[in-house]
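Peer 1: Provided below for reference: sequence and predicted model.
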Amino acid sequence: MPANSLSIATGIPLLLCSVFALAIAIERICFILTRKGLSKQQKQVVLSALKQHQTNDALAVLDDSPTSYQPVIEEMMSHRDNSKAVRDEAIQIMLVRYANQLQRRMSGLITIASLAPMLGLLGTIIGLMRSFRDIGISQGPVEPSVVADGLWQALTTTAAGMLIAVFCVFLHALINSRIRHHLADAKDLLNLFSHSLELQNASGSAASAG
């Protein structure tokens, strides 16, 4: 196989990895950045209303500026008259579905991060093979230029594979951090809602019994 063909054969997989990694990263970043939560001011208003067990006032704030986990809140409110165990189970099911939406395609970044260094190592081995082949077919004294091309390919593919892996691991950690923060806010808010509903139901039952 000609030298140029070898270079192309080792470079194309790394190029494809970089393209796929960039496409996944752009799609996930755009998707995550569009997931809306409550602003600090809105969260303070909601928390204040929930502490006073004014669930309807808290819901009014969410209706004015709906969050991306609004379907979870609607599912919770559909179980407002059920027991806390049933309501919390419904919340958990919806949160798992929402988390799966947020984490979709994230495994692709880790797969590319694992695959790219191995492809780089494969390019390194092929580059060294080229260097030794050039040494073997050389008729006179071995000049540095005879092996330089193969060594350049070996080092370049290794560096490219490592750069792609670092890029994927960094973005995966960054996006996952954003997802965890977003889900933590959602869980905290939903737990407060559920607790407020439970207190309302308990006080309603006590009033009826009285």
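Peer 2: Arrived safely, thanks for sending. Keep in mind it's a predicted model, so treat the numbers as computed, not measured.

Peer 1: from here on, contacts and neighbour counts on C-alpha atoms
Peer 2: Noted.

Peer 1: mind listing the helices in the chain by residue range?
Peer 2: 3-33, 40-51, 55-64, 70-78, 84-102, 106-137, 144-209 (DSSP state H).

Peer 1: now those helices in CSV, with mean neighbour count?
Peer 2: Conversion of those to CSV gives the following (neighbours: other Cα atoms under 10 Å):
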stretch, mean neighbour count
helix 3-33, 16
helix 40-51, 16
helix 55-64, 15
helix 70-78, 17
helix 84-102, 16
helix 106-137, 19
helix 144-209, 17
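
Peer 1: Return the residues in contact with Lys79.
Peer 2: Careful, residue 79 is His and not Lys. 86-87, 90 (Cα atoms under 8 Å, 6 or more residues apart in numbering).

Peer 1: And these, which is closest to Ile8?
Peer 2: Comparing those against Ile8 with Cα to Cα places Ala90 closest, at 53.3 Å.

Peer 1: Confirm for me that that closest one is in contact with Glu74.
Peer 2: No - Ala90 is not in contact with Glu74 according to Cα atoms under 8 Å; the separation is 10.5 Å.

Peer 1: Please compare the first structure with the one that follows:
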Amino acid sequence: MDLFHDVSQFFVRGGIFMVPLWIASLISLTVLLERSLAIRRNRVINPLLTDAIERLRYGQIPAEVEAAADDKTILGRLVRTALRNATWTKAENAETLQTKARSEISRLERGLVILEIAVGVGPLLGLLGTVSGLIKIFGNVGDQQIATQGVAIARGISEALNTTVFGLVVAIPALIAYSIFSRRVESFSVELESYCNELLSKLYTISEQETSGTTTPPLV
């Protein structure tokens, strides 16, 4: 009960700027949790599918690659796009695949801008609260009796410090989450590009072998 009272008093003494800071904290926490679930490796890259791409050889396509139609990962959707357009030229297929990949990466980055905004807005709202508290301190000095000036000054200092602290509490986790998620998306982008390039290279090598009618023994 005392803890709840202390927390409630912390927000009450922080003044009006605690409200937007509280809203910003809820939004950034929601985005953090949602992106934590969305930007996971098992939702982006299926290891069975990557193994199948690496096992691609002349004149044969592993069943795992053909089964990509049922794969729910981003890599699976990209593989489906490449296989669906396999009758196109390599350049046309690569361009379409690149467009699809950009769309998928954009979906991974969805919401990160909110965390980026929270990183900047949190300290600024805290600074506004600090300025507001200082204005109250100096505005009350001289307008009240000496006996009550101490209380007014204490309230102003409390508002200034509480909003500053809460602004940093909002910004620091948002900054950490934004940095981690951005780095993770960048890493996944490089991996997806690598596997897509490997798939196209081997897929069109297979097509060329089939078209020429030559048979090349599987590479070991």
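Peer 2: Cool, the structure landed. Remember, predicted model here, so these are calculated numbers, not experimental data.

Peer 1: Now the TM-score, please.
Peer 2: In this superposition the chains share a TM-score of 0.83, using TM-score structural alignment, normalised by the length of the first structure; 203 aligned residues with a Cα RMSD of 2.7 Å.

Peer 1: about what we covered before: still contacting in the second structure, which of the contacts of His79 of the first structure?
Peer 2: Among those, the contacts conserved in the second structure (both residues aligned by TM-score structural alignment, their matches' Cα atoms under 8 Å) are Arg87.

Peer 1: Among the contacts of His79 of the first structure, which one sits closest to Ala207 of the first structure?
Peer 2: The nearest member of the contacts of His79 of the first structure to Ala207 of the first structure, counting by Cα to Cα, is Arg87 at 22.0 Å.

Peer 1: Against Ser179 of the second structure, how distant is the corresponding residue of the second structure for that closest one?
Peer 2: Aligned counterpart of Arg87 of the first structure in the second structure: Asn93 (TM-score structural alignment). Distance of Asn93 of the second structure to Ser179 of the second structure, computed by Cα to Cα, to the nearest Å: 33 Å.

Peer 1: For the closest residue to His53 of the first structure other than its chain neighbours, give me its contacts.
Peer 2: Using Cα to Cα, 6 or more residues apart in numbering and skipping residues adjacent in sequence, the residue nearest His53 of the first structure is Ser196, 5.5 Å away. Taking Cα under 8 Å, 6+ apart as the criterion, Ser196 of the first structure is in contact with 50-51, 53-55.

Peer 1: Serialize those to a markdown table and add fields for distance to Asp64 of the first structure.
Peer 2: Listed next are these as a markdown table, based on distance: Cα to Cα, whole Å:
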| residue | distance to Asp64 of the first structure |
| --- | --- |
| Leu50 | 17 |
| Lys51 | 20 |
| His53 | 19 |
| Gln54 | 16 |
| Thr55 | 14 |
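
Peer 1: lining up those with the second structure, which overlap?
Peer 2: Among the contacts of Ser196 of the first structure, the contacts conserved in the second structure (both residues aligned by TM-score structural alignment, their matches' Cα under 8 Å) are 50-51.

Peer 1: Between which two of the contacts of Ser196 of the first structure is the distance greatest?
Peer 2: Lys51 and Thr55, at 9.1 Å, using Cα to Cα across the contacts of Ser196 of the first structure.

Peer 1: if we can go back for a sec, aligned to the residue nearest to His53 of the first structure, what sits in the second structure?
Peer 2: In the second structure, Ser196 of the first structure lands on Lys202 (TM-score structural alignment).

Peer 1: ditto for Leu122 of the first structure
Peer 2: By TM-score structural alignment, Leu122 of the first structure lines up with Leu128.

Peer 1: One more: Leu22 of the first structure?
Peer 2: Using TM-score structural alignment as the criterion, Leu22 of the first structure maps onto Leu29 of the second structure.

Peer 1: returning to what we had before: mind listing what the match of Arg87 of the first structure touches?
Peer 2: 82, 85-86.
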